[in-house]
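Student: Any chance you can model this:
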Amino acid sequence: MLHQSREQTPHCALTAIEAHRAQLMNRIDSWVLLVSPQPLPTARVHTHTMGQVIDRLAQLTAHTYTALAAGPDEVFWEATEFVDDLAIAYTDLATELLAGTRRLPVTTTSL
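Tutor: Below is the predicted model of the structure:
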């Protein structure tokens, strides 16, 4: 919902939406750190936090809905492919975190 609102909001009025997005990402990251097992010493660091991954998935989903409502079929199917690819990557990341073979960067998201 935030990303749909974001697409229809003038750039100069995005401050509240961006602050809310950053807050949600940070809450997700805190929760994931709390419930995830300790990663193995050899675990590789992922490039994004889980909050950032979920935010990106939400952004691409909103883009897909927009393409479905107002875009040509080709744009919709391309957007759907992006969402599918990211959903698979999200699932892989969650699996790796639970196995301890991947760690997340420790950062605070600010937009």
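Student: Please count neighbours and contacts with C-alpha atoms only from this point.
Tutor: Fine.
Student: Skipping its backbone neighbours, what lies nearest residue 45 in space?
Tutor: Closest residue in space to residue 45, ignoring its immediate chain neighbours: residue 103 at 4.8 Å, by CA to CA, 6 or more residues apart in numbering.
Student: What is the burial count for the one you found?
Tutor: Residue 103: 25 surrounding residues under other CA atoms under 10 Å.
Student: Please provide the structure for the following sequence as well, for comparison with the first:
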Amino acid sequence: MLRSAHALAELHARRNQVGDPFLIAEIDCRRSELVDDINDWVTSEVPQHRNGASLHTESLGAVVDRMARSWVDANKAIDASGPRSDNTHKHWYHLAELVDGYTDLVTDVAGGRRRLPEQ
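Tutor: Here you go, the predicted structure:
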């Protein structure tokens, strides 16, 4: 899963650098494959509690993809605005919120309080 998350971050960074719609479509296709890989891993490794567990609105792979994009955006903000700017703070704060949400989601799934959507 960590390799897929890292690859997602690399794809988001590359996506920010290209302007060709064909290349962007290829990158997005690869991102979709990696999101599916993460979701497949979760399905095989994490027991899903269906009875009484509330349904989360997106897959874990989609959450990891959003965190990867946010990480790239936060680093880009440092390069563009400097480490102490309000813009940089906004991006890193957003990433921290996503990480907190991810942590809560994983904790709830593992505890049987929340379930992930089926693919």
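Student: circling back: show me what the residue nearest to residue 45 of structure 1 aligns to in structure 2.
Tutor: Aligned by TM-score structural alignment, residue 103 of structure 1 pairs with residue 115 of structure 2.
Student: Report the contact partners of its match.
Tutor: Residue 115 of structure 2 makes contact with 48-50, 53-56, 108-109, according to CA atoms under 8 Å, 6 or more residues apart in numbering.
Student: Which one of those is nearest to residue 9 of structure 2?
Tutor: Nearest to residue 9 of structure 2 out of the contacts of residue 115 of structure 2 is residue 56 (CA to CA; 23.1 Å).
Student: is it true that the closest one touches residue 113?
Tutor: No. Using CA atoms under 8 Å, residue 56 of structure 2 makes no contact with residue 113, being 10.1 Å away.
Student: With neighbour numbers in mind, choose between those two.
Tutor: residue 113 (17 against 14).
Student: Excluding sequence neighbours, find me the nearest residue to that one.
Tutor: residue 53 (4.6 Å).
Student: ok, the equivalent of that neighbour over in structure 1 to residue 73 of structure 1 distance?
Tutor: Superposed on structure 1 with TM-score structural alignment, residue 53 of structure 2 falls opposite residue 43. Between residue 43 of structure 1 and residue 73 of structure 1 the computed distance is 41 Å (CA to CA, to the nearest Å).
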